[in-house]
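*Asks:* how would this look folded up:
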Amino acid sequence: MINVSEQHTPRSLIVTLYGAYGRFVPGPVPVAELIRLLAAVGVDAPSVRSSVSRLKRRGLMLPARTTQGTAGYELSAEARQLLEDGDRRIYAAAAPADEGWVLAVFSVPESQRQKRHVLRSRLAALGFGTATPGVWIAPARLYEETRHTLQRLGLAPYVDLFRGEHLGFTPTAEAVARWWDLAAIAKAHEAFLQVRAPVLERWQRRTDTPPEEAYRDYLLALDSWRHLPYVDPGLPASLLPADWPGARSAAVFQALHERLRDAGAGFAGV
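*Replies:* Got it, this is the predicted structure:
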């Protein structure tokens, strides 16, 4: 079941903050600065500290000292790879071309069925659709990110990846509607538009762009948007319904990004 919520968790906002600004700061981000930046989007200090601790346990954030000796956190190499993989989806400006498909074919022994569950969950999180229970499919451009993810999680030995095209017998547009829940994906786009399109309209009526307001609205928009390119893996427009809302939601995010990101960087200290 697809669920892209407008409720922003502290942990998600911290990841979004590093993706938008924190990774471009020279050296670690001081803890006090993290607390200041998260307070601007409604997260209190205890929630910041507990969320950072969870991200540290997952190996995504590393404790470090700034050049002034202040306690702070920097991203691990794994976290940087995750953000770089995400950039190719989150900031894609153009509608994707039809470049074929990547297939993930897996077999996990019954004695390791927990890994089967993890594998299915990760493929779903990457945006794969289900062709059959052991064969998952996604647009071919997702191959590199899929390879990185499966290797990072130690799941590569159970999976073979193939690249190819769909030759029949069902028309590809009909098959895509079977492989993905298009109605649920469309609903996620509509939910984003319902909240973020009015924000864009308000900014379009303004001539000023105060840094703190720009930072707040941009971070919240990015935190909502960055999940959508995983819910919707970017299927070719020719295979989607004519009234597909994905292009509209992408345009709203792109406009918010262009208007707010650089202005918000002033508040973020980048």
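*Asks:* C-alpha only now, for contacts and for neighbours.
*Replies:* Will do.
*Asks:* check for me that Thr130 belongs to a strand.
*Replies:* Yes - under DSSP: H, G, I helix; E, B strand; the rest coil, Thr130 sits within a strand.
*Asks:* tell me where this structure has helices.
*Replies:* Using DSSP state H, the helices of the chain run over residues 10-20, 31-39, 45-57, 77-90, 113-126, 143-152, 172-179, 182-204, 211-225, 228-231, 246-268.
*Asks:* of all the ones you listed, which lies closest to Pro63?
*Replies:* Relative to Pro63, the nearest member of the helices of the chain by CA to CA is helix 45-57, separated by 7.9 Å.
*Asks:* one more to line up against the first:
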Amino acid sequence: MPRLTSGEWIDHFLSTDPPRHKSLVMTVCGDAIAPHGGAFWLGSMIELLGPLGVSDRLVRTSVFRLVQEGWLVASREGRRSRYALEPRTVPRFERANRRIYSPPALHWDGRWTFVLAPTSSIDGELRALLRKEMEWEGFAMLATGVMAHPAPDRDTLRELLARAGGADKVFVCDAAELPGVGSRPLPELVGDAWDLSSVAAAYRQFIAGFAPVAALLEDKPDVDAQDAFAIRSLLIHAYRRVQLHDPMLPVGLLPDPWPGSDAYELARRIYRLTWARAEEHIMAMLRKEDELTPPADGHFHDRFGGLA
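*Replies:* This next block holds a predicted model:
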């Protein structure tokens, strides 16, 4: 691809890989709205997403559906509509943010975590719900009612089981190799439990798509604030989409080289090059409707290992 301006790159990206509108609203809620108090007026969201090719009507439809699905709560002041993250969904946004902005886990202690859901003590509906939630967190189903992961986030697992109503119905345990019995090495379980080829291909596609904008930003770092917001939002949207299918295994258990590590470094580079100007645009749009919109909270500046 020839060297483009930031606006040309944005137009090219939107024409070749247009994001789903509701999903893009979710990305902006997590990346841009949550750090500023977790609430927005509809007019501000329309202003933010207009340059990303999302019409007024599509923003309204997307936000309405997110309210129906329980992600947002709505209120009105005269003819204006205000939306906020539904309090029960805040832990899920925080969990997603930990996945997106934290570096890949490097070390593994050799142990696996197993979640056992016996057919005798758990019904099919709950088992299906747990499987859906836990697969999103990277767990693999080894057999009916047996889910495993080598390095899950313990707090996330605890919150997930409590929310699904399975905390007192399943067994959770750690396991390590039993020396001297001639079994297969536990790391080989990765190859049996997960097909990582599609995840690796998606990371390579992400790198190919965003490497040009990293070069552009490093060559001309003083990008327009609106373009910085657009690039940052498209970056997180695309990166999050790949990560949804990544079981987030420790790097030591992954094929070498693992493109997910390079994808993280690329995402970090671009985010660090755009976050400050993007924040200028976000604050300007949010404060059009609410001049008391707070600046980004302290956790925001910890993203990608710290924002300089």
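*Asks:* any idea what the TM-score is?
*Replies:* TM-score for the superposed chains, counting by TM-score structural alignment, normalised by the length of structure 1: 0.87, backed by 265 aligned residues with a CA RMSD of 2.6 Å.
*Asks:* if we can go back for a sec, now the helices of structure 1 as a markdown table including mean neighbour count and distance to Arg163 of structure 1?
*Replies:* A markdown table is the format used below for the helices of structure 1 (neighbours: other CA atoms under 10 Å; distance: least, CA to CA, whole Å):
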| stretch | mean neighbour count | distance to Arg163 of structure 1 |
| --- | --- | --- |
| helix 10-20 | 20 | 30 |
| helix 31-39 | 17 | 42 |
| helix 45-57 | 16 | 34 |
| helix 77-90 | 17 | 19 |
| helix 113-126 | 16 | 16 |
| helix 143-152 | 16 | 9 |
| helix 172-179 | 15 | 16 |
| helix 182-204 | 17 | 23 |
| helix 211-225 | 22 | 28 |
| helix 228-231 | 22 | 19 |
| helix 246-268 | 19 | 25 |
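*Asks:* ok, which of those helices comes nearest Ser238 of structure 1?
*Replies:* Nearest to Ser238 of structure 1 among the helices of structure 1 is helix 172-179 (7.8 Å), distances taken as CA to CA.
*Asks:* outside of the closest one itself, list whatever touches it.
*Replies:* Contacts to helix 172-179 of structure 1, defined as CA atoms under 8 Å, 6 or more residues apart in numbering, come from residues 129-131, 137, 166, 238-240.
*Asks:* ok, now stretch 19-28 of structure 1?
*Replies:* The contact list for stretch 19-28 of structure 1 (CA under 8 Å, 6+ apart) reads 29, 64-67, 72-75, 83, 219, 261, 265, 268-270.
*Asks:* possible to save the contacts of helix 172-179 of structure 1 as TSV with distance to Ser121 of structure 1?
*Replies:* Shown next, in TSV, are those (distance: CA to CA, whole Å):
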residue	distance to Ser121 of structure 1
Gly129	11
Thr130	12
Ala131	15
Ile137	14
His166	24
Ser238	28
Leu239	25
Leu240	24
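*Asks:* please list only the buried members of those residues.
*Replies:* Neighbour counting over the contacts of helix 172-179 of structure 1 (16 or more other CA atoms under 10 Å) leaves 129-131, 137, 240 as the buried ones.
*Asks:* distance to Val48 of structure 1 added to those, as TSV?
*Replies:* Below are these laid out as TSV (distance: CA to CA, whole Å):
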residue	distance to Val48 of structure 1
Gly129	35
Thr130	37
Ala131	40
Ile137	37
Leu240	40
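*Asks:* what's Phe267 of structure 1 aligned with over in structure 2?
*Replies:* Using TM-score structural alignment as the criterion, Phe267 of structure 1 maps onto His281 of structure 2.
*Asks:* contact partners for that match?
*Replies:* 225-226, 229.
*Asks:* re earlier: of all the helices of structure 1, which one is nearest Leu103 of structure 1?
*Replies:* helix 143-152 (8.9 Å).
*Asks:* give me the stretch of structure 2 that the closest one matches.
*Replies:* Under TM-score structural alignment, helix 143-152 of structure 1 corresponds to residues 154-163 of structure 2.
*Asks:* look up the average distance of the matching stretch to its aligned counterpart in structure 1.
*Replies:* On superposition with structure 1, the mean distance recorded for stretch 154-163 of structure 2 (mean CA distance after the TM-score superposition for structure 1) is 2.1 Å.
*Asks:* any chance of the helices of structure 1 in a markdown table, with distance to Asp98 of structure 1 too?
*Replies:* As requested, these are exported to a markdown table (distance: least, CA to CA, whole Å):
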| stretch | distance to Asp98 of structure 1 |
| --- | --- |
| helix 10-20 | 28 |
| helix 31-39 | 39 |
| helix 45-57 | 36 |
| helix 77-90 | 15 |
| helix 113-126 | 18 |
| helix 143-152 | 14 |
| helix 172-179 | 12 |
| helix 182-204 | 17 |
| helix 211-225 | 23 |
| helix 228-231 | 16 |
| helix 246-268 | 16 |
